[in-house]
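J.: Sequence plus predicted model, see below.
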Amino acid sequence: MRPRLGRLLLAVTLGVLSLTSALALAGVSAWLITRAWQMPPVLDLSVAVVAVRAFGISRGVLHYCERLASHDTALRAAGSARRGIYHRLARGPVDVTARLHAGELVGRVGSDVDELADAVVRAVLPIAVATVLSLIAVGVIAVISLPAAALLAACLLIAGVVAPWLAARGATAQEELARIHHGDRDITAMLALEHAPELRVSGRLPAIIAESGQRQRDWAKAVDRAATPGAYGAAVPTAAMGVGVLGAVIIGIGISGTVAPTTLAILMLLPLSSFEATTALPGAAIQLTRSRIAARRLLALTGSGAVATVIASATPRDSALRGTALRAGHPGSSPGSVVSLDLKPGARLAVTGPSGSGKSTLLMTIAGLLPPIAGDLTIGGVPIGTVDEHQLHSWVAYFAEDAHIFATTVRDNLLVVRGDCGDDELTTALTRVGLGDWLQALPDGLATVLTGGASAVSAGQRRRLLLARALLCRAPVLLLDEPTEHLDAADAEALLRQLLVVEGGLLEPGRTVVVATHHLPGDITCPRLHTQASRYSGSGSRPPQPDLERTQ
């Protein structure tokens, strides 16, 4: 998260000053009440009256400033954490994220980072402020009575250490369970949002929505159970405060003959304010528990925080792809069948096979996103695993079936592939994939905002928009995963012919094109690779997905 130390110290300082004002307010108020009972001249009370007003106002002002500084620190830290996570997801091992559902990824990058950032405001800051304030309170009381100071220190220790430890220990197991329910809820919700039309046709949408609602209720119950230990922990500081105040009263009665009445009032009332900081510590301990759980999930997502490194940085001679006894698969899952590849620059290859046969996994392996389970894979005579990541992506580009459509302009959705494209080039690419009339009908052309991202276009338009990205890419090897899915049969066959023909097609003759598809026209004469159906198993496999193809 890399929280800025200066801002964090400023927030702690403001928090300490705010609660110190409350502590001083209690002490001065006790002195003022007792002194006023003695009916001295009014001028003797004027300084105390002004001090009470000053401390009362400064407490609120300083607390507001502390909130500004602490939330600014937390939000900046959350931004730093997300930036680091995105960096590691882009450059780290792909096999970890490839096994997770989109809903699980959203939950981790969203709510888990928020939980991590909450540790600054709800844990680190209260602990630091309570520690400093407790030392000040004990020091002030020690000037009046050492036994009272020792009793106050013991009560503060129980309220500030024992109670939070009990609350955190009791909440750990329940929080783990709540996280599981939260992830299941996100998965079912994302499934309903992303595939609502297909699920509605198959009659499964009401069941998915009902399941998402049940997951939400299970999550809420788990969160309620997790709050129960925190409630018990929150009660302990109140009990400790009662013991501390009662002890101060008893000790004050014992020394009443040797100290002034105003001093006795301070001794009895000051402990009340000193416990104000410790009441938030059980919640801080529970927040630390939640943040630790979130941190573990984020570290698992980013490969224990280690960015993938390259052993060597070899440069391919050309774009020739060669695979010998190659087997692709996700770690921990059943590998696909053995395949051999020998694609010279400009070659075309169609990868066919039923759903679940490993077509996408094979393309991801060729792209260097997944390591081969077995066999050798080279580009230009150089093993793919030894090529620098940035250089490899400039040679081989993989366009996934479920690539994201951003809720921004049409122009920006195309520029994510190559940022130096002019509007003429973007318009040409859209026209070549059959979106020319659609573009002309948009109110602002390329500047039209696709509100909602993929929901702003039809399934066929989304597929053509993703294909336009591929046309704009300059990588010599293009790997296209189901580029014509959701198109009608005639349009799909026409686009496949244009993609797989060498001369006069959508792509230049010198570029290597590999297309994974369910449906391949019989008159296409390019080489074909048929993958055998296999069912993934084991903890490393992807979560079960709905058989959407059956509902088309």
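T.: Thanks, I have it. Numbers count the residues shown, from 1 in each chain.
J.: from here on, contacts and neighbour counts on C-alpha atoms
T.: Fine.
J.: who's in contact with the residue positioned nearest the centre of the chain?
T.: The residue lying closest to the centre of the chain (C-alpha atoms, centre = their mean) is Val109, at 1.2 Å. Applying C-alpha atoms under 8 Å, 6 or more residues apart in numbering, we find Val109 in contact with 82, 85, 298.
J.: Next one: the residue of the chain most remote from its centre relative to Val28, how far apart?
T.: For the chain, the residue at maximal distance from the C-alpha centroid (C-alpha atoms, centre = their mean) is Pro41, at 63.7 Å. When distance is defined by C-alpha to C-alpha, to the nearest Å, Pro41 is 17 Å away from Val28.
J.: The structure to be compared is supplied as follows:
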Amino acid sequence: MSGSDPLRRALPLLRPRLPRLVLAVTLGVLSLGSALALAAVSAWLIGRAWQMPPILDLSVAVVAVRAFGISRGVLHYCERLVSHDAALGAAASARVQTYRRLARRPGDAAARLPGGELAGRVGADVDQLAEVLVRALLPITVAAVLSVAAVLLIGVVSLGVAAVLAVCLLVAGVLAPWLSARGAAAAESAARAEHDGRDVAAMLALQHAAELRVAGRLPAVIAETRRRQRDWGAALDRAAAPAAIGAAVPTLAIGAAVLAAAVAGIGLADQLATPTLVILMLVPLSAFEATTALPAAATALTRSRIAARRLIELTGDPRVPLPEPTPGPEPAGWDLTADQLRAGFPGGATGFTGNLALPAGTRHAVTGPSGSGKTALLLTLAGLIPPRAGQVRLGGVPLSELSEPQLRARIGYFAEDAHIFETTVRDNLLAVRGDCTDDELLAALDRVGLGDWLAGLPDGLGTVLTGGAAALSAGQRRRLLLARVLCSPAPVLLLDEPTEHLDIGDAAALLRAIMTPGELFDEGRTVIVATHHLDATAGIVAL
């Protein structure tokens, strides 16, 4: 791999444990080496037994056959244990490093991606990257070692057959994987876009089915998901041709090697002993056992390289340590102001345009129809995406001059689709502030109307939300997210649709509590809410 290869660049994410990998390769070589030795000893035993020698002449070979047969299975099992332990450890490391780098990178690195694509990158792509150890690196190394050993073993008997075997092993171990990799690359490059589009459309339908149904757009979103799935299937069909050829090549190579061994064996019949001839005929069959896994290894290598590239786009080059955050000037208070601001997602339409003055401790509502740019404005005010034009200041200091820790400690953005983790209620709330006591968590849940719900849970705060958000109704999820906001220490809170999925009466009451200083949030905190409801009791920023 070259220095610019995404897999080489992504190694700091994996942090593979070299001793475990060496042990896994050693066990893999010993396992398939046992298979090769089993074939050679079995061939000798067949040829020698045909000569009907005294039984004691065969006893050592009989014991060796049993030993190699047993050791092959035992060593393969041990290799699986060690290699999967190394891969799972690397996946855990990659996931931790990905989150750490995301936490220290500018917020727009993740905020610019749709939820479905972001979930795919930190989920499936991390798993695919870690699989390179078990599904690519290990079989390729083992196949290389075993192929050399098989050629050397046959070379002792016949250099001609060894040369043909070497060529056939190269065809099965290089040409077939290359064809499979071509097919995988074509399928992945076409399918990634379809996957992302399908996931985005599916998540949109799952999370906003009610609103889409009212707007009459739900059938179109579902149809888009189906179209993306069909396009993915078509891409796979187009990529199947080189992969099919790659699957056929090893069989042809095996046939050629066996045929060459048979022809050579006939020519050498008068010069070699019968057991040696049988070894010459049968060992080439076993020599290809290691290469049969190489087409799948090449496919895994290609997919891991694509996953590594996508992760690097998200986290930056993992080989380059992220600089330590340099604190900027301390803001003088929590006043949020914007001068000649143009807010909007990069590459998208411009939403809010104008000036803003949001004094500390006040309540403001951002209203407007769907797609008008409410979320983009909140993300801009939070410093998660840069302004299209103009500047946002906190306490007189431009957000661009504040370090990421400074921003996150002072401005908290809480998304409409914030994640509910498949862990305890307690841990879901501690995600924003790890030093909250149970009493504070209970008070936060009670204030948002989840006190009775919590009392009905079997383990209270320690109850695991199996399935994450699936364990809650839409209204419970919204209230739990609001309780998480109450636990945040940030003095400026930006809430995106905090009362969605609640019935009209509960939504109005909860919104009124949010917008009334001192009722749900302390009077000194600034609260800015993006909402569709128009009965807010504070200043309105209309879009």
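T.: Looks like it arrived, so ask away. What you are looking at is a predicted structure, and each value in this text was computed from that prediction instead of being measured.
J.: Tell me which residue of the second structure lines up with the residue nearest to the centre of the first structure.
T.: Under the alignment (TM-score structural alignment), Val109 of the first structure maps onto Val122 of the second structure.
J.: now the equivalent of Leu506 of the first structure over in the second structure: how far from Phe414 of the second structure?
T.: Using TM-score structural alignment, the equivalent of Leu506 of the first structure in the second structure is Leu520. If you measure Leu520 of the second structure against Phe414 of the second structure using C-alpha to C-alpha, the figure is 16 Å.
J.: between the two, who's got more neighbours?
T.: Phe414 (22 against 17; other C-alpha atoms under 10 Å).
J.: Identify the residues contacting the more buried one.
T.: 485, 493-496.
J.: Nearest to Leu407 of the second structure among the residues you listed?
T.: Distance to Leu407 of the second structure, by C-alpha to C-alpha, is smallest for Leu493 among those, at 11.7 Å.
J.: The closest one reaches Thr526, doesn't it?
T.: Yes: using C-alpha atoms under 8 Å, Leu493 of the second structure is in contact with Thr526, at 6.1 Å.
J.: Give me the distance between Arg310 of the second structure and Glu131 of the second structure.
T.: With distances taken as C-alpha to C-alpha, Arg310 of the second structure is found 15 Å from Glu131 of the second structure.
J.: I misspoke; the intended subject was Ser189 of the second structure.
T.: 19 Å.
J.: Strands along the stretch 451-552 of the first structure, start to end?
T.: 477-481, 512-517, 528-530 (DSSP state E, counting those that start in this stretch).
J.: Over to the stretch 251-400 of the second structure?
T.: Under DSSP E, counting those that start in this stretch, the stretch 251-400 of the second structure gives strands at 336-342, 353-358, 363-367, 389-394, 397-398.
J.: okay, the longest one sits on what stretch of the first structure?
T.: To tie it back to what came earlier, the one meant is strand 336-342 of the second structure. Counting by TM-score structural alignment, strand 336-342 of the second structure corresponds to residues 321-327.
J.: Then the shortest one?
T.: Residues 382-383 of the first structure are where strand 397-398 of the second structure aligns, taking TM-score structural alignment as the criterion.
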